[in-house]
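[1] heads up, no residue letters with this:
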């Protein structure tokens, strides 16, 4: 695990002003676990409000448009996200790839726009159950990453990679620690190859896919797992902080 694990909550299409109390509670809890970097990605409508409430946690967005401005009804530019208080953006999530048919070309354009706006990136990757059962999971994920890893000199500061096997997202299923370790090792090899020994160690590889307080400790203790991208379990302070505490315990050794 990286020296300071990164635990990120992805609220997806959930949350309203009434749930700001959960964000406040998460922020208070994060202040007691300084060995862990904690962040939330609420829906666009709450980014500004959560960033105003948060004293300790990072706040980010779940997506952005590749353009700077213009006639794109319903879209949000990376610069607008940054202006609202966000510090990072999640890109290439499987739900965007599947629900909106996003391909590498579009994801790369979003990455470039986000970096230009000064945002950090969490780049997602992951395979379907069919791909894993066919024995092609590792090759698929590495090809996915090769197509989108940004060519930047400060990757250690600007980039995290989130491995989320699609079949484990919101299903209650998780990959085995053996499978997680093998995939994270393969991803680390590609990051080493891409960014070199100076930057690579600081690029954290997160695991996502039904991470809960009950399994977080085992997952986060797995080799090369530098944190977690958490979905449903991040919606309440009680469950999300359970994961944060597990991360702190692993970090303390």
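    Good, I have the coordinates. Owing to the predicted nature of the structure, the values given are computational and were not obtained by experimental measurement. Residues are numbered from 1 along each chain as shown.
[2] going forward, measure contacts and count neighbours with C-alpha atoms only.
    OK.
[3] quick check: residue 96 vs residue 12, distance?
    Residue 96 is 11 Å from residue 12, where distance means CA to CA, to the nearest Å.
[4] make sure residue 4 is indeed in a strand.
    No - if the criterion is DSSP: H, G, I helix; E, B strand; the rest coil, then residue 4 is coil and not within a strand.
[5] report how many residues lie close to it.
    Number of residues near residue 4 (other CA atoms under 10 Å) recorded here: 18.
[6] I'd like to know how far it sits from residue 51.
    Distance from residue 4 to residue 51, by CA to CA: 22 Å.
[7] equivalent analysis for residue 246, please.
    To residue 51, residue 246 is 25 Å away according to CA to CA.
[8] now the strands for the stretch 151-253 of the chain?
    Using DSSP state E, counting those that start in this stretch, the strands of the stretch 151-253 of the chain run over 159-163, 204-208, 227-230.
[9] so which residues make contact with the first one?
    Meaning strand 159-163. For strand 159-163, contacts defined as CA atoms under 8 Å, 6 or more residues apart in numbering pick out 120-126, 184, 203-208, 228-229.
[10] and if you look at the last one?
    Outside of strand 227-230, the residues that reach it under the criterion CA under 8 Å, 6+ apart are 1-2, 5-10, 162, 204-212, 220, 240, 247.
[11] what is the distance between that strand and the centre of its chain?
    Centroid separation between strand 227-230 and its chain, computed with CA atoms, centre = their mean, to the nearest Å, is 6 Å.
[12] another structure for you, compare them:
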């Protein structure tokens, strides 16, 4: 597909890492989130800001998304992750999701590796509120019907259009780290409310940013089903992920 391209140097600097997401019931690996970062000339890995700042339009967002998926699926083949049936979760900005041809692009990239759609998931994020909720619902439904997993990412109490977004046909919701780590009663009440709604919809609910056993136990007691954070694993390169999979 042809796009208005971001800076080629930025595309060349993209590096991929992976963070495990586990089932809180037994600590077993469920899937990994793909984290895209950029590397400086000296090899230093920068934070996510470079990637986010480059997504200045839907066209830029989808071109970067394409690069990230291509790099990840190349590593998926080279490091033998298919032998583990490892599901991957990619971040997908809602404005990129609404770009024409997204489903066709994802299908094409997946088919090159012969992966089943249910091994690919998309965590939907937004920097700006999406006002065309009907269009978002239609694309999410198309991706779901094609077999892909969808999750709403970075859920907080003040998220715009939260009630409408929760009614989308998604497989999971992810609680933002700020909510997970907060000791405020309102935050903990929000966690329990989201967990109850997810259970009623037969959705998974993932807590991001778990760093201590106490936070893990609080989330488990609140009926949160999955966890992600340094308590379980820091982000891994492809080679260290392979070692992690072999060890588990």
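    The structure has been received and is ready for your questions. Values in this document were obtained by computation on a predicted structure and should not be read as measured data.
[13] so after superposing, what's the score?
    Here the superposed chains carry a TM-score of 0.54, computed using TM-score structural alignment, normalised by the length of structure 2; 179 aligned residues with a CA RMSD of 3.9 Å.
[14] circling back to that earlier point, from the contacts of strand 159-163 of structure 1, pick the one nearest residue 17 of structure 1.
    Nearest to residue 17 of structure 1 out of the contacts of strand 159-163 of structure 1 is residue 229 (CA to CA; 22.6 Å).
[15] quick one: map residue 185 of structure 1 onto structure 2.
    With the correspondence set by TM-score structural alignment, residue 185 of structure 1 lines up against residue 217 in structure 2.
[16] count of neighbours near its match?
    By other CA under 10 Å, the residues close to residue 217 of structure 2 number 14.
[17] now the one 4 residues further on
    Look at residue 221 of structure 2: counted by other CA under 10 Å, it has 12 neighbours.
[18] what about the longest helix in structure 2?
    Counting by DSSP state H, the longest helix found in structure 2 is helix 58-78.
[19] name the residues that touch it?
    Residues contacting helix 58-78 of structure 2 (CA under 8 Å, 6+ apart): 3-6, 11, 14, 16, 34, 36, 51, 54-55, 82, 90, 92-93, 95-99, 102, 105, 109-110, 113, 238.
[20] which of those residues fall within helices?
    When DSSP H is applied, the contacts of helix 58-78 of structure 2 are split such that 11, 51, 54, 95, 96, 97, 102, 105, 109, 110, 113, 238 fall in helices.
[21] which one of those residues is nearest to residue 21 of structure 2?
    Using CA to CA, residue 238 comes nearest to residue 21 of structure 2 of these, at 15.5 Å.
[22] that closest one touches residue 18, doesn't it?
    Yes - between residue 238 of structure 2 and residue 18 there is a contact under CA atoms under 8 Å: 7.3 Å.
[23] more neighbours: those two, which one.
    residue 18 (22 against 19).
[24] so where does the more buried one fall, helix or strand?
    Applying DSSP states H and E as the criterion places residue 18 of structure 2 in strand 14-23.
[25] residue range for that strand in structure 1?
    The aligned range for strand 14-23 of structure 2 is empty, by TM-score structural alignment.
[26] who are the contact partners of the match of residue 185 of structure 1?
    Contacts of residue 217 of structure 2 by CA under 8 Å, 6+ apart: none found.
[27] what is the neighbour count of residue 52 of structure 1?
    When neighbours are counted by other CA under 10 Å, residue 52 of structure 1 registers 12.
[28] that one pairs with which position in structure 2?
    Using TM-score structural alignment, residue 52 of structure 1 pairs with residue 108 in structure 2.
[29] and the helices in the stretch 51-200 of structure 1?
    For the stretch 51-200 of structure 1, helices defined by DSSP state H, counting those that start in this stretch occupy the ranges 78-83, 94-99, 104-116, 129-133, 137-146, 155-158, 177-199.
[30] adding distance to residue 28 of structure 1, write these out as a markdown table.
    A markdown table is the format used below for those (distance: least, CA to CA, whole Å):
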| stretch | distance to residue 28 of structure 1 |
| --- | --- |
| helix 78-83 | 23 |
| helix 94-99 | 30 |
| helix 104-116 | 28 |
| helix 129-133 | 38 |
| helix 137-146 | 35 |
| helix 155-158 | 25 |
| helix 177-199 | 31 |
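[31] winner for burial among those?
    helix 78-83 (a mean of 21; mean count of other CA atoms under 10 Å).
[32] tell me which other helices or strands that helix touches.
    helix 104-116 (3 or more CA pairs under 8 Å, 6 or more residues apart in numbering; DSSP states H and E).
[33] the helix it packs on vs strand 159-163, what angle?
    140 degrees (axes from the mean of the first three to the mean of the last three CA atoms, to 10 degrees).
[34] mind giving me the packing neighbours of helix 104-116 of structure 1?
    Helix 104-116 of structure 1 packs on helix 78-83, strand 88-91, strand 120-125, going by 3+ CA pairs under 8 Å, 6+ apart.
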